[in-house]
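**Q** My questions are about this predicted structure, shown below with the sequence.
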Amino acid sequence: MGEFPPDTRLALRTATSADLEDIATVAQEGFPDDPEFNYRFPYREKYPDDNRKWILQEYREYLEQPDKYEVIIITASDNDDKAVALSVWDISISKAHRGSDLGIPDNPEEQCRRRDANPIHFRKFKDRMNEAFELYFSEYGTDQIHLWLLATRPAFRRRGAGTRLCRWGLERASQNSICTTVLASPMGKCLYEELSFTDCGSFDIQVEGEAEKLQLWAMTHPKTDSVAAVVQVEYSSIISPYQRTIHISMASTPQATDGRTGSKTRQRQKTHSTTTTDTSQSSTASYSLDKYLNKANDRSPLTRYLSDFEDIPITERLSQSDQQTGRFHITDGYPRGGQ
């Protein structure tokens, strides 16, 4: 988390039907290097028109069901404010998907209507994904939001788009005190681990008698009872005005609940201290909070927490009088008055 610097050229919003063509382009460019896509659509380069036609149909169906799906996209100003990354979230697990068979009938005796796909692999993938969802996530019932699809155009990767899309879902889940679930591909697994998803187990997708197979992972992010953690920062005079200690404590959300067991995790608190000595005889008013933050280990919980916010450094948002007070309460990344 916080791995990517803020990119002001990117913006997150809900997709509309007007974005359909751009979303299809993201899917066509963003998924092919994922093993899942190669497994199901090995003939897409031979039949690119077929591939785009059915991708358009798939995302049209998502957009036409806003009561079940949220299609969230990232746009980029250096791409004419068009979509460069996409995510599809199932926000209403209990509602059935309303859509077509995307050109591959469930009955293998029926004729396929698309040429870019391997129909045997397509059906096996669909069946195993449904089975895995039931196996790993059915116990959560409607207390979950599920990430079905996540992709970024290759030219726009490493700019934090995928992370921002995931955080949208995590925030929504947190607001409703529900879990976040995903069936992760090898490409997505590392990202989800960085976002504190838990690996619940892996499963294979393989047609009997074939050597080719896919491995995917069922992953969950536990539900929490509040959206944001609260960070407290304070520093006080120790020994003399020229030797100060900063105490940094990070409190987790008040009640974190494990969606699988229903147990509640006790609030944990870690404190990191570092002492610095200023040999100059300048006024104590010249001390600023960022001086001490810079002395802290850059892997501390506070530094990681603050790095998640795409805003100006927190020390620039603190007034001089607040800095002299020496105590701050920071919620959702914004300072509140000391008490």
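**A** Arrived safely, thanks for sending.

**Q** CA atoms for contacts and neighbours, from now on please.
**A** Fine.

**Q** Select the longest helix from this protein.
**A** Using DSSP state H, we find that the single longest helix of the chain is helix 119-137.

**Q** Output the contacting helices and strands for it.
**A** Under the contact criterion of 3 or more C-alpha pairs under 8 Å, 6 or more residues apart in numbering; DSSP states H and E, helix 119-137 touches helix 35-40, strand 179-184, strand 198-205, strand 214-221.

**Q** What residues sit buried inside the very next helix or strand once past that helix?
**A** Going down the chain from helix 119-137, the next helix or strand is strand 144-152, by DSSP states H and E. Neighbour-count burial for strand 144-152 flags Gln144, Ile145, His146, Leu147, Leu149, Leu150, Ala151, Thr152 (criterion: 16 or more other C-alpha atoms under 10 Å).

**Q** Report the angle between strand 144-152 and helix 119-137.
**A** 140 degrees (axes from the mean of the first three to the mean of the last three C-alpha atoms, to 10 degrees).

**Q** and strand 144-152 with strand 179-184, angle?
**A** Using the same axes, to 10 degrees: strand 144-152 against strand 179-184 is 40 degrees.

**Q** Work out the gap between strand 144-152 and the centre of the chain.
**A** 9 Å (C-alpha atoms, centre = their mean, to the nearest Å).

**Q** So which residues make contact with it?
**A** 26-27, 29-31, 84-93, 161-162, 169, 173, 178-183 (C-alpha atoms under 8 Å, 6 or more residues apart in numbering).

**Q** Just the ones of those in helices?
**A** Counting by DSSP H, the contacts of strand 144-152 contribute Val26, Ala27, Glu29, Gly30, Ala161, Gly162, Gly169, Ala173 to helices.

**Q** one step back: please point out which parts of the longest helix of the chain sit buried.
**A** Applying 16+ other C-alpha under 10 Å to helix 119-137 flags Pro119, His121, Phe122, Arg123, Lys124, Phe125, Met129, Ala132, Phe133, Tyr136, Phe137 as buried.

**Q** ditto for stretch 240-248
**A** Tyr242, Arg244, Thr245, Ile246, His247, Ile248.

**Q** helices and strands around whatever helix or strand the first one lives in, which ones?
**A** Secondary-structure assignment from DSSP H and E places Tyr242 in strand 240-251. Of the remaining helices and strands, those touching strand 240-251 by 3+ C-alpha pairs under 8 Å, 6+ apart are strand 230-238, strand 269-277, helix 301-306.

**Q** then this one, side by side with the first:
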Amino acid sequence: MVGSAGGIAFSPRTTRQIRKGVPSDVDAVTNVMIQAMPGDPQWNWRFPYRPQYPKDHIQFTKLLVGIFLDPKYDDWHVMVSEVSGIGIVSFSVWNVSCLTKRKHGPGDIAQDPAAKVEELGGNKRRDAHHARCKAFREQQIRASKKFFEQPVLHLQILGTLREHRRQGHGKSLCKWGMNLVREEGLEGMSVMASPMGRELYTSLHFRRVGNIHIQVGDENGVHLEAMMYRVVEEASECGLDRVPSH
């Protein structure tokens, strides 16, 4: 065995594949989400009762992942990082509605997986703080309209198993999105970053465009940073007139 990162040793034959997620990945992606997301403060803030109700947490997380992976929900796209001999260790969820509107026309109604989960029983899940979840969704919508130019690709979720962090999985998934932005001639790529993700996004030429504070009543809330990757800015920093779109 040679090479080691984060306590994991890889053989020379170990390979990593970045690929599109498919419905049969639902269990693997759900597992990564449940293990990885508690490192993000907003997850703990929205789902504070998951230790008391683990079955609810698994059930509705899997339901959400299944919707993201469903081909009928073409406003959403899941990419995974898969390691040979191990399986899926990292995933990303992308809002690609800016591209589906090109296909279906400007009157296309955006798909809302979170609302679908609520409709299918999520409004009664016991692991969640429902007022916080509602405030989180509403503030994300407002922040998107306020801070992000359109059309942009939006990174909704990025998660990596703890033992596989700092091995390039998150960066590879982000670069997939950055390449898609250039290929499709989009303005850029947006993310609402937690403190845990800010270092990665900054290293990839994302810039902070705003602050987002979400709270319910007088209690402590959570803080996110609205960040943008712009093709024109990266081209300027690299001394190029323009990064090719194809």
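**A** Arrived safely. Predicted, not measured: the structure shown is a model, and the values here were computed from it.

**Q** follow-up on the earlier one: so how far is the strand holding Tyr242 of structure 1 from its chain's centroid?
**A** So, by C-alpha atoms, centre = their mean, the centroid of strand 240-251 of structure 1 is 33 Å from its chain's centroid.

**Q** same deal with stretch 182-194 of structure 2?
**A** Using C-alpha atoms, centre = their mean, the offset of stretch 182-194 of structure 2 from its chain centre is 12 Å.

**Q** can you tell me the distance between the two ends of that stretch?
**A** Terminal residues of stretch 182-194 of structure 2 lie 25 Å apart, using C-alpha to C-alpha, to the nearest Å.

**Q** And for it, what's in contact with it?
**A** Contacts for stretch 182-194 of structure 2 (C-alpha under 8 Å, 6+ apart): 40-42, 148-156, 177-178, 181, 223-231, 243-246.

**Q** Can you list the buried residues in that stretch?
**A** Result for stretch 182-194 of structure 2 [16+ other C-alpha under 10 Å]: buried residues Arg182, Gly185, Leu186, Glu187, Gly188, Met189, Ser190, Val191, Met192, Ala193, Ser194.

**Q** Please apply the same query to stretch 187-203 of structure 1.
**A** Per 16+ other C-alpha under 10 Å, stretch 187-203 of structure 1 contains these buried residues: Gly188, Lys189, Leu191, Tyr192, Leu195, Phe197, Thr198, Asp199.

**Q** how about Phe68 of structure 2, what's its partner in structure 1?
**A** Using TM-score structural alignment, the partner of Phe68 of structure 2 in structure 1 is Tyr62.

**Q** Quick check: Trp76 of structure 2 vs Glu163 of structure 2, distance?
**A** 27 Å.

**Q** no, scratch that, I was asking about Arg19 of structure 2
**A** 20 Å.

**Q** So for Gln111 of structure 1, which of the helices and strands packed on helix 119-137 of structure 1 sits nearest?
**A** Between Gln111 of structure 1 and those, the tightest spacing by C-alpha to C-alpha is seen for helix 35-40, at 16.8 Å.

**Q** okay, the closest one sits on what stretch of structure 2?
**A** Counting by TM-score structural alignment, helix 35-40 of structure 1 corresponds to 41-46 in structure 2.

**Q** what does the matching stretch rub up against?
**A** Met37, Pro38, Ala128, His129, His130, Arg132, Cys133, Ser194, Gly221, Val222.

**Q** Can you tell me which of those is closest to Ala114 of structure 2?
**A** Nearest member of the contacts of stretch 41-46 of structure 2 to Ala114 of structure 2, counting by C-alpha to C-alpha, is Cys133, at 9.8 Å.

**Q** quick one, what contacts the closest one?
**A** Arg46.

**Q** How about Ile34 of structure 2?
**A** Ile34 of structure 2 neighbours (C-alpha under 8 Å, 6+ apart): Ile58, Thr61.

**Q** before we move on, the earlier item: can you lay out the helices and strands packed on helix 119-137 of structure 1 as CSV showing distance to Tyr235 of structure 1?
**A** Shown next, in CSV, are those (distance: least, C-alpha to C-alpha, whole Å):
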stretch, distance to Tyr235 of structure 1
helix 35-40, 51
strand 179-184, 37
strand 198-205, 35
strand 214-221, 34
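
**Q** The ones you listed: which one's closest to Arg52 of structure 1?
**A** Nearest of those (C-alpha to C-alpha): helix 35-40, 13.3 Å.

**Q** buried residues in the following helix or strand past the closest one?
**A** In the C-terminal direction, the helix or strand that comes right after helix 35-40 of structure 1 (DSSP H and E) is helix 48-63. Using 16+ other C-alpha under 10 Å as the test for burial, helix 48-63 of structure 1 gives 50-52, 54-63.

**Q** Which strands and helices lie in contact with the helix or strand just after helix 48-63 of structure 1?
**A** Following helix 48-63 of structure 1 in sequence order, the next helix or strand is strand 69-76 (DSSP H and E). Contacting strand 69-76 of structure 1 under the criterion 3+ C-alpha pairs under 8 Å, 6+ apart are the following elements: strand 10-14, helix 48-63, strand 82-90, helix 161-175.

**Q** hmm, who's touching the first one?
**A** Contacts of strand 10-14 of structure 1 with the rest of the structure, by C-alpha under 8 Å, 6+ apart, involve Glu70, Val71, Ile72, Ile73, Ile74, Thr75, Ala76, Ser77, Ala161, Arg164, Leu165.

**Q** The fifth one pairs with which position in structure 2?
**A** Pointing back at Ile74 of structure 1 there. Checking TM-score structural alignment: Ile74 of structure 1 goes with Ser81.

**Q** do the last one as well
**A** The pairwise alignment with structure 2 assigns Leu165 of structure 1 to Leu173, based on TM-score structural alignment.

**Q** got the contact list for its match?
**A** Leu173 of structure 2 neighbours (C-alpha under 8 Å, 6+ apart): Ile18, Met79, Val80, Ser81, Phe91, Ser92.

**Q** still on that earlier bit, distance check, the match of Phe68 of structure 2 against Ser92 of structure 1.
**A** 12 Å.

**Q** joint contacts of the two?
**A** Tyr69.

**Q** okay, the helices and strands packed on strand 240-251 of structure 1 in JSON lines with distance to Thr331 of structure 1 and mean neighbour count next?
**A** Formatted as JSON lines, those follow (distance: least, C-alpha to C-alpha, whole Å; neighbours: other C-alpha atoms under 10 Å):
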{"stretch": "strand 230-238", "distance to Thr331 of structure 1": "5", "mean neighbour count": "17"}
{"stretch": "strand 269-277", "distance to Thr331 of structure 1": "16", "mean neighbour count": "13"}
{"stretch": "helix 301-306", "distance to Thr331 of structure 1": "11", "mean neighbour count": "18"}
